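Student: my questions are about this predicted structure, shown below with the sequence.
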Amino acid sequence: MSVDVKYTTKARATGGRDGAAETLDGSLKVKLAPPKEMGGSGDGNNPEQLFAAGYAACFLGAMKAVARGEGFPKVPNDATVTATVGIGPRSEGGFGITAALEISLPGVDKAEAEKLVEAAHQVCPYSNATRGNVDVGLTVA
């Protein structure tokens, strides 16, 4: 697979899941802590929260990009994407993640919304990165 890279960013983590992470340009800095459900303090953010926020934002952007094409409805200003990301042990060993996106497109016909969501799922970089590795559920609310 070839990618014509238009932008790169760098982030550094220290201390693992119980540490900190920041972008090298200084625009983002977060304290990391495992969630209580995994034996941590929950007193910070975790990689799954960061992944969920990134995926939701990226998918909404992909819908807007696709909607510029012919035959797709305009994405309303109050559209939302809610990403649910889970983590847990895999039966094969190690850990795995799950992902589900709930998409709200107020005022858009459900059939048209589903067509737009499916097209965005083919364009979104997060969807392309997870395809074949993570089952991603898509629900149009």
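Tutor: Arrived safely.
Student: when you work out contacts or count neighbours from here on, use the C-alpha atoms and nothing else.
Tutor: Noted.
Student: next, count neighbours for residue 116.
Tutor: The number of residues packed near residue 116 is 22, by other Cα atoms under 10 Å.
Student: which SS class is the residue nearest the centre of the chain?
Tutor: Among the residues of the chain, residue 55 comes closest to the average C-alpha position under Cα atoms, centre = their mean, at 1.4 Å. Classification of residue 55 using DSSP: H, G, I helix; E, B strand; the rest coil returns helix.
Student: gap between it and residue 75?
Tutor: Distance of residue 55 to residue 75, computed by Cα to Cα, to the nearest Å: 17 Å.
Student: ok, residue 117 next?
Tutor: 10 Å.
Student: what's the overlap in contacts for these two?
Tutor: Taking Cα atoms under 8 Å, 6 or more residues apart in numbering as the contact rule, residue 117 and residue 75 both touch residue 63.
Student: spatially nearest residue to the residue nearest to the centre of the chain (excluding sequence neighbours)?
Tutor: In this structure, residue 55 finds its nearest non-sequential neighbour in residue 126, 6.0 Å apart by Cα to Cα, 6 or more residues apart in numbering.
Student: before we go on, here's another structure to hold up against the first:
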Amino acid sequence: MKHSFVLKADWNGGRNSDGQIEAGNLRTQISIPKEMGGPGVGTNPDEMLLGAAATCYLITLAAMMERSHLPVHELSLESEGIVDVTDNIFTYVSITHKPHIVLAREATAKDVETADRLAHKAEGSCMISRAVSGNVALATEPKIETVTE
């Protein structure tokens, strides 16, 4: 079964202008980020790629932990994308996901081990990660804790 996603975009000028995109529930302004010499209006392709990779990873991880019946108390994520600019050529170099998994008090040592294994496995199971693999270095640095109170 194939799914189609459609994005519509409008652009208001040259390189340092801005535009708008709309795709399903996503509606936002876009431009080149200030760090790269643009106006910094709305979001940009670098943030959007990081957002796609991060949300795909987080949803994949949550589903894997649910199927494994892990006693998850909290799940959050910080992801970092690195873009290199050499000779005015922009290259997305890496994405590192740093999930913070807090397991319920009753979690066992085996649950902690399973959470760590799944945190790393989710990267290779995520559709966006598979799409960029080989072009962008992908890493996972999980922090796993149990509720102590």
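Tutor: Looks like it arrived, so ask away. No experiment lies behind these values; they were computed from the predicted model shown.
Student: the residue nearest to the centre of structure 1 contacts residue 83, doesn't it?
Tutor: Yes: counting by Cα atoms under 8 Å, residue 55 of structure 1 does reach residue 83; the two are 6.8 Å apart.
Student: do a quick rundown of the strands in structure 2.
Tutor: Assigned strands in structure 2, in chain order: 8-11, 19-23, 26-30, 72-86, 89-103, 137-140, 143-146 (criterion: DSSP state E).
Student: just give me the match in structure 1 for residue 130 of structure 2.
Tutor: Residue 130 of structure 2 maps onto residue 128 of structure 1 when the alignment is built from TM-score structural alignment.
Student: same thing with residue 53 of structure 2?
Tutor: By TM-score structural alignment, residue 53 of structure 2 lines up with residue 55.
Student: how close does that match get to residue 25 of structure 1?
Tutor: Computed with Cα to Cα, the distance linking residue 55 of structure 1 and residue 25 of structure 1 is 21 Å.
Student: ok, now residue 122 of structure 1?
Tutor: Separation of residue 122 of structure 1 from residue 25 of structure 1 (Cα to Cα): 30 Å.
Student: those two: who's more crowded?
Tutor: More crowded of residue 122 of structure 1 and residue 25, by other Cα under 10 Å: residue 122, with 14 against 10.
Student: isn't the more buried one right next to residue 130, touching?
Tutor: No: if you go by Cα under 8 Å, residue 122 of structure 1 and residue 130 don't touch, sitting 11.1 Å apart.
Student: residue 25 of structure 2: neighbour count?
Tutor: 6.
Student: and the gap between it and residue 6 of structure 2?
Tutor: Distance, residue 25 of structure 2 to residue 6 of structure 2, by Cα to Cα: 11 Å.
Student: now do residue 30 of structure 2
Tutor: Computed as Cα to Cα, the residue 30 of structure 2 to residue 6 of structure 2 distance reads 17 Å.
Student: between the two, which one's more packed in?
Tutor: The residue with more neighbours, out of residue 30 of structure 2 and residue 6, is residue 30; 22 against 7, by other Cα under 10 Å.
Student: residues in contact with the equivalent of residue 99 of structure 2 over in structure 1?
Tutor: With TM-score structural alignment as the criterion, residue 99 of structure 2 lines up with residue 103 in structure 1. If you count contacts by Cα under 8 Å, 6+ apart, residue 103 of structure 1 has them with 79-82, 117, 138-141.
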